[in-house]
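[1] would you be able to build a 3D model of this:
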Amino acid sequence: MDFSGEIINWYMLHKRDLPWRQTSDPYIIWLSEIIMQQTRVEQGTPYFIRFAEKYPTVADFASAEEGEILKLWQGLGYYSRGRNMHHTAQIVMEEHGGYFPKDYNSLIKLKGIGEYTAAAISSFSSNEAKAVVDGNVFRLLSRYFGIDTPINSSAGKKLFTELANELIDKSNAGIYNQAAMEFGSLVCRPKNPDCFQCPLRPGCEAYKTGRINDLPIKIKNQRIRERYFNYIVVRNEKGILMNKRGANDIWENLYELPLFETHERREPQNLINQDDFRKAFGNKVLIKFVSPAVKHILSHQKLFATFIEIENYSEQFAIENGWFYVKIEDLESLAQPKLIFQFFENFLKLKD
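    Below you'll find the predicted structure:
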């Protein structure tokens, strides 16, 4: 069976009409590839359209303020992608004369661009014969060839990358790569794959041996870390008290409420009696409102957040902790984690 030919033939008949498939501009392709990482097409497409309209060239992206980019990114998650993109756009302006690279060897040197993304951009923009190996391609190859080497092991990544590069149609590298990813997304799905409509079924080892649901094999991820976030809501005529997150943790440079993190779930009344809380807000604090606990899942972390509105507090906290007031009408201008801006949407409606 002609694996590559079957994949391409299927793709030409069934491919989705996605906006980034209408161009060979490496900058626009880069935008789509980074935005779509860890993101469903349905969720990511509106973000891609907004970014492409607001920043139609790499020069536009490079000259934007980081906060502006993070604000536009809000709700998409994995905010380091947006920061890395901003850095990369500036490097392209400085070191490549404002022309986004098309070749794999130049692309792989840019921040935030790994092997997969470099292969995607180079093959889609200039037909360079570099195989794209994403989750869809891992799954497709593992099932079709009956490979049980874990896809997230060093040996697995090497094996599947070599195999993908052997299979690539060098004369139609870009089309083949898009076809393989699309086929894995729409036909060889993680759950309930459409085996009966699959043109590769006659040669598929997983189908022949009844191992469709067993492949691909993946080493279990690291243990999920649980964190308990106690957000303090201070609201008065000055606005709402806010904090800007620092580096070396999730949500770098995004805006949130003052945070007291604990190792376990704490009752709000116990929290306001602990020393660090009293140092920040004084010892006469009264609790005005407590939200239900909110669970927020990240890639390797599970957050449990509680929002506590207080009154009768000391005003010394802002100077010592770097917190500051933001007027309600200005909140929309700040890039915030999804957990925070969703709370504001509900809280402000509730309070107003």
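[2] rest of the way, CA atoms for contacts and neighbours
    OK.
[3] show me the helices in the stretch 51-200 of the chain, by range?
    Applying DSSP state H, counting those that start in this stretch to the stretch 51-200 of the chain gives helices spanning 58-63, 66-73, 80-95, 104-107, 115-126, 135-145, 154-167, 173-186.
[4] and for the nearest residue to residue 312 once chain neighbours are set aside, the neighbour number?
    Distance criterion C-alpha to C-alpha, 6 or more residues apart in numbering; nearest residue to residue 312, sequence neighbours excluded, is residue 285 at 5.1 Å. By other C-alpha atoms under 10 Å, the residues close to residue 285 number 17.
[5] to compare against the first, here's another:
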Amino acid sequence: MIPIAETLLDWYACHGRHDLPWRQNRDPYQLWLAEIMLQQTQVESAKPYYARFLQALPNWQALAAAPQDRVLALWSGLGYYARARNAQRAAQEVVTRFGGHFPNTLEAAVTLPGVGRSTAAAVLASAYGQRQAILDANARRVLIRSHAIEADPKVSATQQWLWTLASALTPEDAHGYNQAIQDLGALICTPRQPRCTACPLVNRCLAHAQGRSHALPVTVNKAPKPQRCAFFLLVVDTEGQILLEKRPDSGIWGGLWCLPQAASDGGAFPILCSDTLHPLEDTPAVRQSLQAAWSRRLGLNLQLKALEEEQQHVFTHFQLRFRCVHARVLGSAVADSSATLRWYRPADALTQGLPTPVRRILRDRSGGC
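    So this is what the prediction gives:
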């Protein structure tokens, strides 16, 4: 085990990101919110969302009581929307189970929705001054390289060893140390092209001594992402309103408002597809199937118009290929607004919680789908 705490703390005092908005106080709610937003999201991307979210929902009680649509609208564009739903559930549990205070033990904190061991430890160390080790992606990478750990970091045994190492290396000033090791991983010991010559640990880093900084952590070859395909319906009524459909709380884009979707056979969204098949082709049979499926499900008499060019959106576990279909409502009959179907004026639609591809479609509507 290589002692690194003192060196890291000295480096952090001079080079750390002390100006980050969530480092300006020790408020548990603000620290927790930042930790949730920074899961799977880069710091610069999270900053504006963090500021808007705090301004609108400044404490546990406000988040717990907010309409889900409001929470998702504030989160819209940040991705990984289960984080937003879990965040609201966590706030509700903090209010009802813990009297409006973030629990002060690791065992209790990890029972909150969306709060894992590292997230809980980061909040406890910074808010309550506890000696709690973290193991986020940045900290894990620093430990793997400094100790030349060649095992797959995703394997359970490796994770257990890394937690043991992290706990042993974390000093009493866990708050400062945790921020220091995060910043070193984010600024110096980066995933690609680590800046070893600027690293305060360069003289004690085993990976650097072995000339293997770029090779660690080891990566396991990933299988190609499966592809899924769908059509999005952009239908406008006689008053110029756009129809949106609320997604189920679970699954893809859970709880968000979306353009109605369908597969080329009129079935559920999205279907698996491959390069050898062409489920997004514009053919009379496809148009007829889509029109019948949407008319039946939405209760509308539709006329499909243009099909725009194929677009793509990448998820963690698959790639979505989609085309946007323009349509108009025939006659005066329109679908009634309901809990899951609602007509919006274009400007109002953009204020809702929308998936990124749908937001892009609506913003670009004046120039095509």
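[6] follow-up on the earlier one: which ones are touching the residue nearest to residue 312 of the first structure?
    272, 310, 311, 312, 313 (C-alpha atoms under 8 Å, 6 or more residues apart in numbering).
[7] going by distance to residue 173 of the first structure, which of those wins?
    Ranked by distance to residue 173 of the first structure (C-alpha to C-alpha), the contacts of residue 285 of the first structure are led by residue 310 at 59.9 Å.
[8] ok, the closest one - contacts?
    By C-alpha under 8 Å, 6+ apart, residue 310 of the first structure lies in contact with 232, 233, 234, 285, 286, 287, 288, 289.
[9] quick one: which of those residues sit in strands?
    Judged by DSSP state E, the contacts of residue 310 of the first structure include 232, 233, 286, 287, 288, 289 as members of strands.
[10] what residues are up against the spatially closest residue to the first one that is not a sequence neighbour?
    In other words, residue 232 of the first structure. Spatial nearest neighbour of residue 232 of the first structure, excluding adjacent residues (C-alpha to C-alpha, 6+ apart): residue 308 at 5.0 Å. Residues counted as contacts of residue 308 of the first structure (C-alpha under 8 Å, 6+ apart) are 230, 231, 232, 233, 268, 287, 288, 289, 290, 291.
[11] from residue 180 of the first structure, how far off is the residue nearest in space to the middle of the first structure?
    The centroid of the first structure falls nearest to residue 78 when counting by C-alpha atoms, centre = their mean (3.9 Å). For residue 78 of the first structure, the distance to residue 180 of the first structure equals 25 Å [C-alpha to C-alpha, to the nearest Å].
[12] repeat that for residue 98 of the first structure.
    For residue 98 of the first structure, the distance to residue 180 of the first structure - C-alpha to C-alpha - is 31 Å.
[13] could you do residue 3 of the first structure as well?
    Look at residue 3 of the first structure and residue 180 of the first structure: by C-alpha to C-alpha, they are 10 Å apart.
[14] neighbour count: those two, which is higher?
    Taking other C-alpha under 10 Å, residue 3 of the first structure and residue 180 do not tie; residue 180 has more neighbours (28 against 15).
[15] what lines up with that one in the second structure?
    Residue pairing (TM-score structural alignment): residue 180 of the first structure is matched to residue 181 of the second structure.
[16] residues contacting that match?
    So, once contact is read as C-alpha under 8 Å, 6+ apart, residue 181 of the second structure ends up touching 8, 138, 139, 142.
[17] just those residues now: which is nearest residue 345 of the second structure?
    residue 138 (43.3 Å).
[18] counterpart of the closest one in the first structure?
    So residue 138 of the second structure corresponds to residue 136, using TM-score structural alignment.
[19] okay but its match is in contact with residue 179, surely?
    No: using C-alpha atoms under 8 Å, residue 136 of the first structure makes no contact with residue 179, being 10.5 Å away.
[20] still on that earlier bit, list buried residues within the contacts of residue 285 of the first structure.
    Buried subset of the contacts of residue 285 of the first structure (neighbour count, 16 or more other C-alpha atoms under 10 Å): 272, 310, 311, 313.
[21] quick one, what contacts the last one?
    Contacts here follow C-alpha under 8 Å, 6+ apart; on that basis residue 313 of the first structure touches 281, 282, 283, 284, 285, 286.
[22] for residue 255 of the first structure, find the nearest of the helices of the stretch 51-200 of the first structure.
    Set against residue 255 of the first structure and scored by C-alpha to C-alpha, the helices of the stretch 51-200 of the first structure come closest in helix 66-73, at 10.0 Å.
[23] buried stuff in the closest one?
    Residues of helix 66-73 of the first structure classed as buried by neighbour count (16+ other C-alpha under 10 Å): 66, 67, 69, 70, 71, 72, 73.
[24] just give me the neighbour total for residue 280 of the second structure.
    19.
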